[in-house]
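A.B. asks: attaching a predicted model along with its sequence, questions to come.
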Amino acid sequence: MEIYLIRHGIAQEREIGIPDEVRSLTNKGKDKTRQVAGRLYDLGVRFDVVLTSPLVRSRQTAEILHEYKLSREITESAHLAPNGSIYDWLDWLKAQQYPQQTQLALVGHQPNLGQWAEILVWGEDRARLILKKAGIIGLTLPETDSPIGQAQLFWLTPPKFLL
């Protein structure tokens, strides 16, 4: 199984009176995310499912991926919200029984996505992987009950290398 950890695009800055959950993509964030989505389309990248954090900026990013015909469906996952648990997500994933050839996109937040990648590849959070806004980490998960520390990193790119 391949998973693509995708950080949401550039969003509104944190401001008093605007809850974090409703901060949306800026116009620049939408444009850059569309450029990344277009490049992914040109590269032939497709997802069976896009799982997204329920926060507005992630949902908007997922909708742009869908708009560019990169996915068949979008599903919200509370596990991808800030401070979501990779262990709970892995339990959920196991229960889904996706075929091994499935390609999933997970749209969420930093530092979570970087931490998740490190746990899947190295078995621990080393606080080293930084995922830029609209950046992508690609991992191959082995066919096993617990992929922790066994995933293979095949893609780590900031958006500037896709534009």
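C.D. replies: Right, received. Where do you want to start?

A.B. asks: from now on I want contacts and neighbour counts done on CA atoms only, so please keep to that.
C.D. replies: Noted.

A.B. asks: following the chain onward from the longest helix along the chain, which element is next?
C.D. replies: When the chain is scanned for its longest helix (criterion: DSSP state H), the result is helix 27-42. Downstream of helix 27-42, the first helix or strand assigned by DSSP states H and E is strand 49-52.

A.B. asks: okay, now the one to match up with it:
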Amino acid sequence: MTQLYLIRHGIAAERGEYTNDAERPLIEKGREKTTKVAQRLKEMGIQFEIILTSPLVRAYQTAEILQKVGLTEKVERFNPLSPDGDLLDWVKWWSNSGYNKENSCLALVGHQPDLGNWAEMLLWGRSEEKLIVKKAGIIGLSLPQQETPVGNSELFLLSSPKWLS
């Protein structure tokens, strides 16, 4: 099974401070919490083959912190991780990427409610907007290789940053 970590971006500047929401950066507290979470993941022995991230500044900065701590060498912007992105675009990418293999470990850095909705779709085949991912929080899923991951994945981790730092 592929291990997939859905990671919400860290705490960002308030919406009113920026005219363009996509440009909101992480604030110092967000950088600190994200770094602590990343260090904890590193201590747990987690290593990502790739991190795909929303192109929005706060998400990309979160992915950069994960990379800087040594969780991956490869970070790529992935437009479907932008707010309101489509899970099926990612499923198509994953199915054809070469990362759809036994013992693969990937991370997606994005936004709420999308990450919670994507997790629900992968677990139950539908979204009910019940799963909440806190800023710098993580959902870990195991994805099957032989069938669609939608509705067939398994939850192995659901954690707020508080429990990882």
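C.D. replies: Structure's in. What do you need? Note that the coordinates shown come from a computational prediction; the quantities given were computed from them, not determined experimentally.

A.B. asks: translate residue 153 of structure 2 into the numbering of structure 1.
C.D. replies: Here residue 153 of structure 2 is matched to residue 151 in structure 1, going by TM-score structural alignment.

A.B. asks: same check on residue 107 of structure 2?
C.D. replies: By TM-score structural alignment, residue 107 of structure 2 lines up with residue 105.

A.B. asks: helix, strand, or coil at that match?
C.D. replies: Secondary structure assignment for residue 105 of structure 1 (DSSP: H, G, I helix; E, B strand; the rest coil): strand.

A.B. asks: what about it, how many neighbours?
C.D. replies: 25 (other CA atoms under 10 Å).

A.B. asks: what's the answer for residue 102 of structure 2, then?
C.D. replies: 12.

A.B. asks: surely it touches residue 2?
C.D. replies: Yes - here residue 102 of structure 2 reaches residue 2: they are 5.8 Å apart, a contact under CA atoms under 8 Å.

A.B. asks: which residues are in contact with each of the two?
C.D. replies: Residues within reach of residue 102 of structure 2 and of residue 2 at once, by CA atoms under 8 Å, 6 or more residues apart in numbering, are residue 145.

A.B. asks: tell me which stretches of structure 2 form strands.
C.D. replies: 2-8, 50-53, 75-77, 105-110, 138-143, 154-159 (DSSP state E).

A.B. asks: and the fourth one, how far from structure 1 on average?
C.D. replies: Per the superposition on structure 1, strand 105-110 of structure 2 and its aligned residues are separated by 0.4 Å on average (mean CA distance after the TM-score superposition for structure 1).

A.B. asks: thinking again about what came up before, thought the match of residue 107 of structure 2 was touching residue 45?
C.D. replies: No - using CA under 8 Å, residue 105 of structure 1 is not in contact with residue 45; the gap is 10.4 Å.

A.B. asks: hang on, the earlier thing: and the match of residue 153 of structure 2, how far from residue 123 of structure 1?
C.D. replies: 9 Å (CA to CA, to the nearest Å).
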